[in-house]
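Novice: Below is the sequence, then the predicted model.
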Amino acid sequence: MDVSQPSPRRPVAEDVYFSREELDQILSLYGYFVAAGEWKDYAIGGAPDRAVFSIFRRTSEAPMYRIEKRPKLRQKQGAYSVVAMGGQILKRGADLRAVLKVFDRQKLKLIS
C-alpha cells in the first residue's frame, strides 16, 4: 500500500435547511400564535434528507407540529408537509405558503 496517497473519502451529503424566505413565512406564522399565547417554543433541525421546524406548546413536551421540507419528494407529493403530534400528515404540497394555510382554521378560532 502506498502511504503517500490519501485514502479515498466517501462523499458527504449536505444537510437540508430552510431558506431565508421559507423561514420568514414560518416565523411569521409562529409569531402570530406566540402572540396569541398558543405556542411557546420551537426547534430547527437539518438532516441529509429533510429540514424540520418543530413547534411546542411547552418546552418539555413533544412537538405539537412539525413543518418539514423534503426535497426528494418535490416531484411526487410536494417538498413541504405539516405533521401533527401523532405523525398524521395534515397537509402536503409543493408551495410552503399553501401548506401553512392548514393553520388558518386555528387562527379563526382564536379570533372568535
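Specialist: Cool, got the structure.
Novice: Please make it C-alpha for all contacts and neighbour counts, starting now.
Specialist: Noted.
Novice: where exactly do the strands run in this structure?
Specialist: Using DSSP state E, the strands assigned to the chain run over residues 41-46, 51-56, 65-69, 80-84, 89-93.
Novice: Highest mean neighbour count out of the ones you listed?
Specialist: Between the strands of the chain, the one whose residues have the most neighbours on average, counting mean count of other CA atoms under 10 Å, is strand 65-69 (a mean of 23).
Novice: A further structure is provided below for comparison with the first:
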Amino acid sequence: MTVQNPPPFPNSSGAPTQVAFDRIELGRILGLYGRMVAAGEWRDYAMSFLRDRAVFSVFRRAAEHPLYRIEKIPALRQRQGQYAVIGMDGRVLKRGHELVPVLAVLERKLIRPID
C-alpha cells in the first residue's frame, strides 16, 4: 500500500484570495442604497470582489457608467484608510478608516431644500 500526501491548499499563505465587504459593512451600504432608491436617485448596483479590493458600484441606469464607487482596499488600512467613495469622474470624494463617516458624503445628497 502506497501512502500519498494530500495536495497542499491552493492558498496556504493565509492571505485571502479576494477582498469582500463583511455583513455589517454591506448592511450599511445597502441601507444607504435603499434610501437613495426610495428618493429616486439610484436605480441599480453592482458588486465586484477582486484580489486587492471590494467595489460597490451605484448606477442611475444599468447601461451607464457608475455614479459612485464605494471601495474597500485593506492595503490602505494603515495609511489613508481602507474605505473610499469615488465619483463618476474618478475623483476621491471621501476616504477614511471607518465606513460610516465615508458614506456621509453620499447621505448629504438626500438632504434637499423644500420649495
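Specialist: Arrived safely, thanks for sending. Here the structure is a predicted model, which is why all the values come from computation and not from measurement.
Novice: what's the TM-score here?
Specialist: For these two chains in superposition, a TM-score of 0.87 is obtained (TM-score structural alignment, normalised by the length of structure 1); 108 aligned residues with a CA RMSD of 1.9 Å.
Novice: before we move on, back to that, want to throw the strands of structure 1 into a markdown table with distance to residue 19 of structure 1?
Specialist: Converted to a markdown table, the strands of structure 1 look like this (distance: least, CA to CA, whole Å):
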| stretch | distance to residue 19 of structure 1 |
| --- | --- |
| strand 41-46 | 12 |
| strand 51-56 | 10 |
| strand 65-69 | 10 |
| strand 80-84 | 13 |
| strand 89-93 | 17 |
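Novice: Which stretches in structure 1 count as helices?
Specialist: Shown for structure 1, the helices assigned by DSSP state H span residues 20-35, 96-100, 104-111.
Novice: Dump the ones you listed to a markdown table, plus distance to residue 54 of structure 1.
Specialist: Below are the helices of structure 1 laid out as a markdown table (distance: least, CA to CA, whole Å):
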| stretch | distance to residue 54 of structure 1 |
| --- | --- |
| helix 20-35 | 10 |
| helix 96-100 | 13 |
| helix 104-111 | 17 |
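Novice: gap between residue 8 of structure 2 and residue 18 of structure 2?
Specialist: For residue 8 of structure 2, the distance to residue 18 of structure 2 equals 19 Å [CA to CA, to the nearest Å].
Novice: For these two, work out which one has more neighbours and name it.
Specialist: residue 18 (12 against 7; other CA atoms under 10 Å).
Novice: Just list the residues touching the more buried one, thanks.
Specialist: Counting by CA atoms under 8 Å, 6 or more residues apart in numbering, residue 18 of structure 2 makes contact with 49, 50, 51, 52, 53, 54.
Novice: and if you look at residue 58 of structure 2?
Specialist: 42, 43, 44, 45, 46, 66, 67, 68, 69.
Novice: any chance of the contacts of residue 18 of structure 2 in CSV, with distance to residue 98 of structure 2 too?
Specialist: Output for the contacts of residue 18 of structure 2, formatted as CSV (distance: CA to CA, whole Å):
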residue, distance to residue 98 of structure 2
49, 19
50, 20
51, 21
52, 18
53, 16
54, 15
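Novice: Nearest to residue 33 of structure 2 among the residues you listed?
Specialist: Proximity to residue 33 of structure 2 was ranked across these by CA to CA; first place goes to residue 54, at 16.4 Å.
Novice: Show me what the closest one aligns to in structure 1.
Specialist: Aligning on TM-score structural alignment places residue 54 of structure 2 opposite residue 51 in structure 1.
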